[in-house]
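In: what follows is a predicted protein model with its sequence.
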Amino acid sequence: MWPVLWTAMRTYAPYVTFPVALVVGAVGYHLEWFLTGPSKPREERGILELREERKLQEQLGKDGTQVLSLKEKLEFTPKAALNRNRPEES
């Protein structure tokens, strides 16, 4: 009798477990909603908006006419990765 019962359970397992999982999921969802309350929509600003605001705040105290020349900027750039192991030409 036991082999017949186990075979039947194995055969009809999807038909039994899906409704059980559905009920457990629905109960869990409603229980969580009851405990935490309804979700409130967030009014967060996007990443781009936050970045633009930060950059504007950084620019407030600076003089826009005083910028580095291109030669000064290139002085601090790292050498290309492919040229690192080549000997320096003098």
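Out: In hand now; what should we look at? Residues are numbered from 1 along each chain as shown.
In: make it CA atoms for all contacts and neighbour counts henceforth
Out: Will do.
In: what about the residue positioned nearest the centre of the chain, distance to residue 33?
Out: Geometric centre of the chain, nearest residue: residue 47, 11.9 Å, by Cα atoms, centre = their mean. Computed as Cα to Cα, to the nearest Å, the residue 47 to residue 33 distance reads 29 Å.
In: sorry, back to before: check contacts around the residue nearest to the centre of the chain.
Out: Applying Cα atoms under 8 Å, 6 or more residues apart in numbering to residue 47 gives no contacts.
In: what's the single longest helix in this structure?
Out: As assigned by DSSP state H, the longest helix anywhere in the chain is helix 13-36.
In: dropping in the other structure now:
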Amino acid sequence: MWPIIMQFLRSNAPYFTLPVAAVVGVIGYNLEGLISDRYTPYTKPVQDQRLERLTEEDILKDPTNVQKLKYHENVLGKNLSPSLQNKN
């Protein structure tokens, strides 16, 4: 009897696996909904945050204050240990 049932299940496996997978998926989805917190706090879009940050900067408020795009500090002197810094 078991070999006949197993042969039937083996030949019709795709017809049994889809409903079983759907039932397991629905149960898991609902269980996760009960256990976890789905609340995500609202944040402004990144483009809006950037636009606000740029408009708040002082350099954009005064159109006469234009600086050249040049780095004014020594790049190699950024993270020097205290023993290597110049003591003036």
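Out: Received it, and whenever you're ready, just let me know what you need. Keep in mind it's a predicted model, so treat the numbers as computed, not measured.
In: aligned partner of the residue nearest to the centre of structure 1 in structure 2?
Out: Using TM-score structural alignment as the criterion, residue 47 of structure 1 maps onto residue 46 of structure 2.
In: how about the helices in structure 2?
Out: With DSSP H as the criterion, structure 2 has helices spanning 2-11, 13-35, 46-56, 58-61.
In: reformat these as CSV; add distance to residue 70 of structure 2.
Out: Listed next are those as CSV, based on distance: least, Cα to Cα, whole Å:
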stretch, distance to residue 70 of structure 2
helix 2-11, 72
helix 13-35, 54
helix 46-56, 19
helix 58-61, 15
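In: closest to residue 67 of structure 2 out of the ones you listed?
Out: For those, the distance to residue 67 of structure 2 is smallest for helix 58-61, at 9.0 Å, taking Cα to Cα.
In: name the residues that touch the closest one?
Out: 54-55, 65-66.
In: can you rerun that using 7 Å?
Out: Residues from elsewhere that reach helix 58-61 of structure 2 (Cα atoms under 7 Å, 6 or more residues apart in numbering): residue 65.
In: before we move on, back to that, the longest helix of structure 1 vs structure 2, mean deviation?
Out: Taken over the aligned residues, the distance from helix 13-36 of structure 1 to structure 2 averages 0.8 Å (mean Cα distance after the TM-score superposition for structure 1).
In: by how many degrees do that helix and helix 2-11 diverge?
Out: 60 degrees (axes from the mean of the first three to the mean of the last three Cα atoms, to 10 degrees).
In: what's helix 13-36 of structure 1 packed up against?
Out: Of the remaining helices and strands, none touches helix 13-36 of structure 1 by 3 or more Cα pairs under 7 Å, 6 or more residues apart in numbering; DSSP states H and E.
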